[in-house]
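**Student:** Sharing a model that was predicted from the sequence below.
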Amino acid sequence: MRAGRLTASVAGIIALTLTAAGCGLSGGSDGGDATAGGCKVDKGNVGSGKLTGDVKGQITFQTTNLKKDFGDFFNGVIKDFEKAHPGAKVKWIDDPGDNTFTSRTVADAQACTLPDVINLNAPTATALTKAGYLLDLGTKDPDAAKPFVPSFWKSGTFKDAEGTSIHTVLPWYTGGVLITYNKDLLSKAGVDTTKSPTSIFGLFADYEKVAKAAKGKYYATMANPIWRIPADWDQMNIKTLSSDGKSAVFANDPRTVQWVAWMAKLYKEGAMPKDSLSSSNDPSTLYSQGKVAYGSTNPSFVRFVKQNSPSVYAKTGVGQQPYDALGKASAGAPQYISVAATSKHAPVALSFAEFLTDAENQTAWCKDPDVVIFPTTTESLNDPFFQDVTGSDPFSQARKLVADQLKTASTNQTNLSPAVQNAIVSQVQLAMQGKKSAEQAVKDAQEKANELLKQAG
């Protein structure tokens, strides 16, 4: 499973434009017919007013690629819920979570067959909220926000068809962000491993030191900017899109050109493998072979190295990802749990969603030795499991570092469609190859992004 900085692989499948008839919510607690995204629903599921009703009936709960490794845990959660609510039944299904997840989920929603409780990423939640297929949790349970770290609750705000921001998801688990590095390789390059750089450009300067010292024998990082756009820009507080999300504005910030110029310089100087410019591979394999100085920003990567390359793990250090202009750590967006507005047993679905994501169950899952994830509830992050870490090994240090970060971390991830992200990335790649100046690449990237955003409406 991949829980981490959901920048390219997850944030790259944002928000399909939905054209189903009757998109949005109508009806309410004052009577009359009710619809959600064109589907007929119980009037209590939509409109104003708290959701009420007996916790009785069967619902379907869908996760993403979790059943194989965590069957015992989730079956236990379901059993506990059903014991507490004798009239409720939960059927668990598991989606493979491939690159067609968003389109398939949208198709299910349009067919009025969306699972009652479903594990979503931010892009899919964005699309389903806009079309009115998800329960407005902030309205249907005014106390829903209480268990969660405020920034994570805020990250679950998406816009409906009218452009109003509503809460349609509960934050579930996240991966956090940190720097992982090979201490030996950085020491050879004269990089101080006792303190982390405080800015993205400071990190780039360290990449340059590695390039000059390694001379092609090893590298600093991977070249493909798809792993960094828009994550780096978010951390630098560069606005990628306008506040309404309808236009690109990153070219308005002079630091964007500086960022592209840095990437081109680093690529030319050999900080990155030449063949990695268009590769979708992350640093995992090359780092484990001692050929890349910086590893993934995903905390679970530390365990991957421990299991696959003990000799490199012994040389691995972890540190704070640059705070940069944002002024705090960025955790990206977590995975979410949502309730379908089309659920025939919404009181059961909402009750189970809140049970699944409560502090007790989040903490229990995070303690599973087969998973490297972090919770989104304040109580969970204060658990001794995260706070009383005494080991000096990289994984223990990573767990403590990320747990501390998440209490105040920003979740300001910008969501880009695949087309818009690729349009921007391709222009940066041209600059990195020396085929365009940084200034021209940024200008052209914004123009192409705006063309696509205009087409999407």
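**Tutor:** That came in fine, so what should we check first? Keep in mind that this is a model prediction, so the values were computed, not measured.

**Student:** From now on I want contacts and neighbour counts done on CA atoms only, so please keep to that.
**Tutor:** Will do.

**Student:** Residue 88 contacts residue 58, doesn't it?
**Tutor:** Yes: here residue 88 reaches residue 58: they are 5.8 Å apart, a contact under Cα atoms under 8 Å.

**Student:** More neighbours: the two, which one.
**Tutor:** More crowded of residue 88 and residue 58, by other Cα atoms under 10 Å: residue 88, with 20 against 16.

**Student:** Which residues are in contact with each of residue 88 and residue 58?
**Tutor:** residue 348 (Cα atoms under 8 Å, 6 or more residues apart in numbering).

**Student:** Residue 15 - that's part of a strand, no?
**Tutor:** No: assessed with DSSP: H, G, I helix; E, B strand; the rest coil, residue 15 is coil; it does not lie in a strand.

**Student:** For residue 452, see how far away it is.
**Tutor:** 13 Å (Cα to Cα, to the nearest Å).

**Student:** Tell me which of these two has more neighbours.
**Tutor:** residue 15 (24 against 18).

**Student:** alright, now check it against this:
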Amino acid sequence: MARSRRTTPLVPAVALAVTLTACGLGEGPAGSADGRYDVSGEVAGEITFQTMQLSPTFDDFINGLIDEFENEYPEVTVEWVDVPTEGTAEKIAADAASGSLADVLDLDVATLAPLARDGRVLDMATVSAESKDSYVESAWRSFEFGDVETAALPWYLNTPVLVMNTSIVEDAGLDPADPPGTYAELVQHSSTIAEKTGRAGFQPTVRTLLNMMLSYGVPLINEDATEAVVDTPEALRLVNDLAELYRDGGIAADSMTAQPRSEIETFQEGEVAYFDTGPSRVTIIEENAPGTFESLAVAQGLESEADGAWVVAHGLAVPTTSENKATALEFARFVTSSTNQLALAQESTVFPSAVDALEDPFFSESGGTPQNEARAIAAENLTSGRTAPARHTAIDTEYEEELWSQLQLAIMGDEDPAEALTNAEQALTELLQRGRR
């Protein structure tokens, strides 16, 4: 029987921090002195489980989880609510302001951040401390928010591999078996490719620029998220490197324009040698560009000079306003168990955060295809400690886009890099401080 499901209208997205502050979320008390971390009691009663855009693709899977949990706990009823990704921030803000947050929330790190910073969710390091060693360390640490050590139980993850067009790499006299391992090495390889072949090494994007900043050792933001920190010698070296690469053709010619093609489109058309991306893109390339796929090889994802490869985490949080915390917490534990995480991964392109699930042969046996090899590389990185937790949660989409806008002309050679970084730091600081009012 189909479950009842409320729907949430899609509304225009705005900066998350601004949205939640405007709704008064930032004014509530934090901490657990008032007993809001009390998770004692029977596993019984009604709870609401809210996810981000999993319906209709995963209707059978989620409903199956709920049926199994309700069978184990006959006194429990779980109502599932699925909301579109683009509307989640607004719904969270409205529900927090009205005191009507769902009992269990499926959220990414950035969307969870305002709730966690204000102590509005249970600290899993307190109420489920025994779970810590069950999860990938970088996933567990991705939900650190100051006083709230772990704002959610990690659920599903993504982390990159480096996809290569071996035809371009070999034409440049480079060895596909010795690919770049860091963003700084990517710049060096791309310079060689441009010099030897007249083609590009990669296409920078808004997100790539930010990851490259981190890789070069640029802090991006101070400890209390009140000021940007991008006007540094390391940042100047990066912008100068990119400007020189752009001038010499080492990055895709139209990648700095107002509306460049997506990275995957540029790679599929055979115009760049390298593409740092999630493993699921390998199948998309095979379907859309079989000619390029014939020259495709997969390697370790690019890593920071100081940390590991990026990891994107979704987790299950329980608001302190839940009237049935015991049941909500038990359901979150159930959904994020090793068995259920493995089942989700086998039906999708995501990775489990549960260590035991990642050790299943489904991940460890590559099977000889690029898709399986990509999955095995990513899973091994997650279990071996080669991934880093999410960056500071104040660095959101608006921050990324402002950084790109401020440095775009400098990379294209139309503005002095040092001056551009000074202006960028000022503009980003103003952005951060606006979001904190």
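**Tutor:** Everything's here; your move. Note that the structure is a prediction, hence the values are computed from the model and not measured.

**Student:** now the helices: where do they sit in the stretch 1-150 of structure 2?
**Tutor:** Assigned helices in the stretch 1-150 of structure 2, in chain order: 16-22, 59-72, 85-98, 109-117, 124-127, 137-141 (criterion: DSSP state H, counting those that start in this stretch).

**Student:** do the same with the stretch 151-300 of structure 1
**Tutor:** Assigned by DSSP H, counting those that start in this stretch, the helices in the stretch 151-300 of structure 1 fall at 183-188, 200-214, 231-235, 254-269, 284-288, 300-308.

**Student:** need the ones you listed in a markdown table with distance to residue 35 of structure 1 and mean neighbour count, can you?
**Tutor:** Below are these laid out as a markdown table (distance: least, Cα to Cα, whole Å; neighbours: other Cα atoms under 10 Å):
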| stretch | distance to residue 35 of structure 1 | mean neighbour count |
| --- | --- | --- |
| helix 183-188 | 58 | 18 |
| helix 200-214 | 47 | 20 |
| helix 231-235 | 37 | 23 |
| helix 254-269 | 44 | 19 |
| helix 284-288 | 47 | 20 |
| helix 300-308 | 42 | 19 |
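
**Student:** of all those, which lies closest to residue 116 of structure 1?
**Tutor:** Across the helices of the stretch 151-300 of structure 1, residue 116 of structure 1 has its closest neighbour in helix 300-308 (29.8 Å, Cα to Cα).

**Student:** Give the aligned equivalent of residue 331 of structure 2 in structure 1.
**Tutor:** When structure 1 is aligned by TM-score structural alignment, residue 331 of structure 2 is paired with residue 352.

**Student:** what's the distance between its match and residue 334 of structure 1?
**Tutor:** Residue 352 of structure 1 sits 19 Å away from residue 334 of structure 1, going by Cα to Cα.

**Student:** Tell me which of the two has more neighbours.
**Tutor:** residue 334 (29 against 26).

**Student:** counterpart of that one in structure 2?
**Tutor:** Taking TM-score structural alignment, the alignment pairs residue 334 of structure 1 with residue 313 from structure 2.

**Student:** Next, the contact list for its match, please.
**Tutor:** Counting by Cα under 8 Å, 6+ apart, residue 313 of structure 2 has contacts 108, 109, 139, 142, 154, 155, 156, 157, 158, 390.

**Student:** of all these, which comes closest to residue 227 of structure 2?
**Tutor:** residue 390 (18.8 Å).

**Student:** For that closest one, which three-state class applies?
**Tutor:** coil.

**Student:** That one against residue 142, yeah?
**Tutor:** Yes: using Cα under 8 Å, residue 390 of structure 2 makes contact with residue 142 at a distance of 5.0 Å.

**Student:** what do those two both touch?
**Tutor:** 109, 313.

**Student:** More neighbours: which of those two?
**Tutor:** residue 142 (26 against 18).

**Student:** which ones are touching the aligned partner of that one in structure 1?
**Tutor:** Applying TM-score structural alignment, one finds that residue 142 of structure 2 aligns to residue 155 in structure 1. Shown in contact with residue 155 of structure 1 (Cα under 8 Å, 6+ apart): 171, 333, 411, 412.

**Student:** Correct me if wrong, but the second one is in a strand.
**Tutor:** No: judged by three-state DSSP, residue 333 of structure 1 forms no part of a strand; its state is coil.

**Student:** my guess is it contacts residue 412, does it?
**Tutor:** Yes: if you go by Cα under 8 Å, residue 333 of structure 1 and residue 412 touch, sitting 7.4 Å apart.

**Student:** Residue 230 of structure 1 contacts residue 414, correct?
**Tutor:** Yes: if you go by Cα under 8 Å, residue 230 of structure 1 and residue 414 touch, sitting 6.6 Å apart.

**Student:** What distance do you get for the residue nearest the centre of structure 2 to residue 351 of structure 2?
**Tutor:** Geometric centre of structure 2, nearest residue: residue 312, 2.7 Å, by Cα atoms, centre = their mean. To residue 351 of structure 2, residue 312 of structure 2 is 10 Å away according to Cα to Cα.

**Student:** Now list whatever residues contact both of those two.
**Tutor:** Joint contacts of residue 312 of structure 2 and residue 351 (Cα under 8 Å, 6+ apart) are 157, 158.

**Student:** What is the aligned counterpart of residue 46 of structure 2 in structure 1?
**Tutor:** Counting by TM-score structural alignment, the partner of residue 46 of structure 2 is residue 58.

**Student:** Could you find the closest non-adjacent residue to its match?
**Tutor:** residue 89 (4.4 Å; Cα to Cα, 6 or more residues apart in numbering).

**Student:** How much space separates the residue mapped onto that neighbour from structure 2 from residue 152 of structure 2?
**Tutor:** Aligned counterpart of residue 89 of structure 1 in structure 2: residue 77 (TM-score structural alignment). According to Cα to Cα, residue 77 of structure 2 and residue 152 of structure 2 sit 22 Å apart.

**Student:** same question, residue 366 of structure 2
**Tutor:** Computed as Cα to Cα, the residue 366 of structure 2 to residue 152 of structure 2 distance reads 31 Å.

**Student:** In terms of neighbours, single out the busier of those two.
**Tutor:** Set residue 366 of structure 2 next to residue 152 and count neighbours by other Cα under 10 Å: residue 152 wins out with 33 against 16.

**Student:** can you pull the contacts of the equivalent of that one over in structure 1?
**Tutor:** In structure 1, residue 152 of structure 2 lines up with residue 169, judged by TM-score structural alignment. By Cα under 8 Å, 6+ apart, the contact list for residue 169 of structure 1 reads 125, 137, 156, 157, 336, 337, 338, 339.

**Student:** contacting residues around the second one?
**Tutor:** By that I understand residue 137 of structure 1. Listed by Cα under 8 Å, 6+ apart, the contact set of residue 137 of structure 1 reads 144, 167, 168, 169.
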